[in-house]
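A.B. asks: sequence isn't available, so here's the structure alone:
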């Protein structure tokens, strides 16, 4: 019965009543006609006579005997470049141009493209599908009467957000630039970081309706070609109407769907993406979002911050150990509290046990219900703080947590120790550089609490074993998710739990990069030597 429910839930329904979309697709696949009037009518019909589609028709030439039209989308083109284009068409087409066209038997489109138009990148278009896509992407389409092809001039000029420090990954020391929602700006930020001819970028268009631009970036000679082919393969098989954010693609190309752990890394920081490209990874940039995907991804990456590489190695190593400690606190602290108070009171010192027992004397709920209520209350406060306006969101979260915790203790619903455990767990959960991993721990924490309430410490250990088995079974684009730890590669331990000095970071991860392992082939950076005077 359950299987039948899921079959019906994910069953694709093929309706035969999709005549209008089929007719629209047939109209798009048609080639341009020689009649300017027919072409304009057809384009207007495809675009639904939209008010933001501007069509300007004029007669040019010495005797005004050449009729043409310019079609563009208002708000998506640069008005100054558009005026330059119009002026060049009106004032630069002369008798000599028309005579040379007649003598060489070339089309007027070719003459305009080669001699008259001097702005933007120019391409020839022969079908309505490409023509309308270009018009809706910030191009100006030039159609000439008696010509069955058109010119598409790229002059985008839409409003875009300036480059700012990313809010999801702030640093004390490091670059302040972050990706924006414009993919061309994001690719230029990567070019500024990596000024190499081997930084290759390949473009795709995904989404039958949105036609979202997706760019695949990698460094030739360092990247594993099999990973690049796999990325292309997974992107090519996406058949969806819209891609509005990189999260759509992340969910459609990941190796494992039903796992709480993120198997694809995403970030707003250009320096983080540049560093991973130099390790041999592949970046996926999606137009319309500042979050860039990086594959393959390893679990240890979610404990690493960009700032680790901008400060001393000993400080970075200490902070990494602190993040691993916070991982275990956020995962098992409430479940340990439940297990010890419910099954293993002998593990606590007598004085502490008496103090906690005195606090819980008036609490009517068992430890599990006590922890569950506080965790759910904190999750509600956190979600409310995120969704509320920024001016009041943080204040509401802090004041709400303090007031709610104090009131809950005074009302006898929870103990003071439980409030401390939940607060410490919440703070530890904010220590991860990756918000995706923090969300995973929030989900897993409830499962560990249930196991602790049922079986005590045995349940916690059993849950950790299941977690290790699950993580070890995951892969990211064919690479084991726990690479460098399982399988254990001793040469790659210099950037896992420890961050060795830069003079020791002479090689790239071996399983990710099968070639060009050594970063400095000819003259490795020597270890600094102290000088005695």
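C.D. replies: Now that the structure is in, tell me what you want to look at. As the structure is a prediction and not an experimental result, all values here were calculated from the model. Numbers count the residues shown, from 1 in each chain.
A.B. asks: alpha carbons only for contacts and neighbour counts from here, please
C.D. replies: OK.
A.B. asks: relative to residue 361, how far out is residue 20?
C.D. replies: 70 Å (C-alpha to C-alpha, to the nearest Å).
A.B. asks: which residue ranges form the strands in the stretch 301-450 of the chain?
C.D. replies: Counting by DSSP state E, counting those that start in this stretch, the stretch 301-450 of the chain forms no strands at all.
A.B. asks: ok, longest helix in this protein?
C.D. replies: Identified as the longest helix of the chain according to DSSP state H is helix 313-342.
A.B. asks: flag every buried residue along it.
C.D. replies: Going by neighbour count (16 or more other C-alpha atoms under 10 Å), the buried part of helix 313-342 is 313, 316-317, 319-320, 323-324, 326-327, 329-342.
A.B. asks: repeat that for stretch 274-286.
C.D. replies: 274, 276, 277, 278, 279, 280, 281, 282, 283, 284, 285, 286.
A.B. asks: ditto for stretch 245-261
C.D. replies: Buried residues in stretch 245-261 (16+ other C-alpha under 10 Å): 245, 246, 247, 249, 250, 252, 253, 254, 255, 256, 260, 261.
A.B. asks: give me the nearest residue to the last one, chain neighbours excluded.
C.D. replies: The one in question is residue 261. residue 440 (5.8 Å; C-alpha to C-alpha, 6 or more residues apart in numbering).
A.B. asks: okay, one more to line up with it:
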């Protein structure tokens, strides 16, 4: 009870207006941060006025702090009769000395603390009932690198970083339009993570922007570490499998989606930007489609859709045909399959399930392999284990071909989130095919279509433009229409 009372008392004191005594304000901050080694404060003299300069050395680089703030504040003012004992005098002094720096005024300890944690330096002056917060920055971050997961042969080789300001700059460089808007939010009771909502005012639907704004405002969680946490909270979909937000590490993809009227959510500390609304067809588009000839882009998109179908249904069709519908297989092929299956100690269903799980394990192991080893270990493991299993007579060659073709087709889908969904649904269809044959596969297809039809992404039907049918939207969904000069007749 005593601890709870102290916490409530501290919270109430943090929201009370600041006093004009700079020492009292500094004492409140020192009590709040305790003995933290990165909290630094020092007295400062500006003319005849006394005050304190506070900063977190881990959030504001010391050299930058001296160059941007300390030198302008003390240059020519220590020996003068200058006074900054009121808010008006402090504001006039800021305009003269710090006019180009981003600033804000904090009216209570809570606001001052939030600005301090965001990398600002605090200027606390005697006689002033507000604290001047100046953006310093200067902490080094990861440089802009080439995309690691969404690569293209031709096109930009820049990717988002963990810095929110850098990511906003990458988008702003591609959309030099004053109507490009960025709205700031904060989420996480403990982490106070900064989030930015981006949209193009002349392209985005106001109802969609309001929906994004509402969901971001209503987030109530203790911690946000990555954009994946935000995606899980604001999606609010009825699907356990299909993603309703597109995650991208490419600035050109985010920029093109913003121009088309979508919204982007940028989370500080995450190199992936969330884009929505995202429908089924968006997960088969790649940034490389817009850097090649339209005919080639259409061919690649059709190939991705065909690969998805094979990845989903090939194992289920194989086992259903072997178990229940062998008359559908040509006689010579059936003899070949049955001859290979006779030497295996396991049934076709068990062998298919085991080999599928084994390939999934190898794929998961590939994501854990150190970058020094690359992808050689999982590839070599798949070849060695597959060849050894066939030579030992545990599985047949045709079954290994089916599993390998299935896994290969699953890799063609450009977005990892959607390909992971395909991997999960594949096991369900495999079970239905083993139990009910082709009829079970049709039941699975019906359930899948019903679920997709009922699914929405921020109010937009998931199967748009197929259901509801919008023929004009097909120009950039399955097909990729060629670019045209808008001034041309």
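C.D. replies: Noted; the coordinates are in hand. It should be emphasised that the depicted structure is a prediction, and the values quoted were computed from it without experimental measurement.
A.B. asks: on that earlier part again, in structure 2, what residues pair with the longest helix of structure 1?
C.D. replies: Per TM-score structural alignment, the counterpart of helix 313-342 of structure 1 in structure 2 is residues 294-323.
A.B. asks: please enumerate the strands of the stretch 151-300 of structure 2.
C.D. replies: 180-187, 193-200, 246-248, 263-267, 273-276.
A.B. asks: read off where the second one ends up in structure 1.
C.D. replies: Okay, so that is strand 193-200 of structure 2. The aligned range for strand 193-200 of structure 2 is 212-219, by TM-score structural alignment.
A.B. asks: what do you get for the fourth one?
C.D. replies: Mapped onto structure 1 with TM-score structural alignment as the criterion, strand 263-267 of structure 2 occupies residues 282-286.
A.B. asks: and the buried residues of stretch 245-261 of structure 1, which is closest to residue 108 of structure 1?
C.D. replies: residue 245 (41.5 Å; C-alpha to C-alpha).
A.B. asks: which position in structure 2 pairs with the closest one?
C.D. replies: So residue 245 of structure 1 corresponds to residue 226, using TM-score structural alignment.
A.B. asks: once you drop chain neighbours, what's closest to that match?
C.D. replies: Per C-alpha to C-alpha, 6+ apart, closest to residue 226 of structure 2 is residue 270, 5.1 Å.
A.B. asks: the one you found: neighbour count?
C.D. replies: 18 (other C-alpha atoms under 10 Å).
A.B. asks: tell me the contacts of it?
C.D. replies: Counting by C-alpha atoms under 8 Å, 6 or more residues apart in numbering, residue 270 of structure 2 touches 161, 162, 163, 225, 226, 227.
A.B. asks: at 7 Å instead, please
C.D. replies: 161, 162, 226, 227 (C-alpha atoms under 7 Å, 6 or more residues apart in numbering).
A.B. asks: kindly report the same for residue 48 of structure 2.
C.D. replies: Each residue near residue 48 of structure 2 by C-alpha under 7 Å, 6+ apart is listed here: 81, 82, 83.
A.B. asks: what's the match for the second one in structure 1?
C.D. replies: Superposed on structure 1 with TM-score structural alignment, residue 82 of structure 2 falls opposite residue 98.
A.B. asks: need the residues that contact whichever helix or strand its match is part of.
C.D. replies: Residue 98 of structure 1 belongs to helix 95-104 when assigned by DSSP states H and E. With contacts defined as C-alpha under 7 Å, 6+ apart, helix 95-104 of structure 1 is touched by 61, 62, 107, 108, 111.
A.B. asks: next SSE downstream of it?
C.D. replies: Per DSSP H and E, helix 95-104 of structure 1 leads on to helix 108-111 as the next helix or strand towards the C-terminus.
A.B. asks: residue range for the following helix or strand past that next one in structure 2?
C.D. replies: If you walk from helix 108-111 of structure 1 toward the C-terminus, the next helix or strand you reach (DSSP H and E) is strand 121-125. Under TM-score structural alignment, the match for strand 121-125 of structure 1 in structure 2 covers residues 102-106.
A.B. asks: residue 393 of structure 1 against residue 381, yeah?
C.D. replies: No: the pair residue 393 of structure 1 and residue 381 does not pass the contact test of C-alpha atoms under 7 Å, sitting 9.5 Å apart.
A.B. asks: more neighbours: the two, which one.
C.D. replies: A direct count of neighbours by other C-alpha under 10 Å for residue 393 of structure 1 and residue 381 places residue 381 higher, at 20 against 17.
A.B. asks: can you tell me what residue 44 of structure 2 aligns to in structure 1?
C.D. replies: Per TM-score structural alignment, the equivalent position to residue 44 of structure 2 in structure 1 is residue 58.
A.B. asks: what helices and strands are in contact with the helix or strand containing its match?
C.D. replies: Using DSSP H and E, residue 58 of structure 1 sits in strand 53-60. Contacts defined by 3 or more C-alpha pairs under 7 Å, 6 or more residues apart in numbering; DSSP states H and E place strand 53-60 of structure 1 against strand 66-73.
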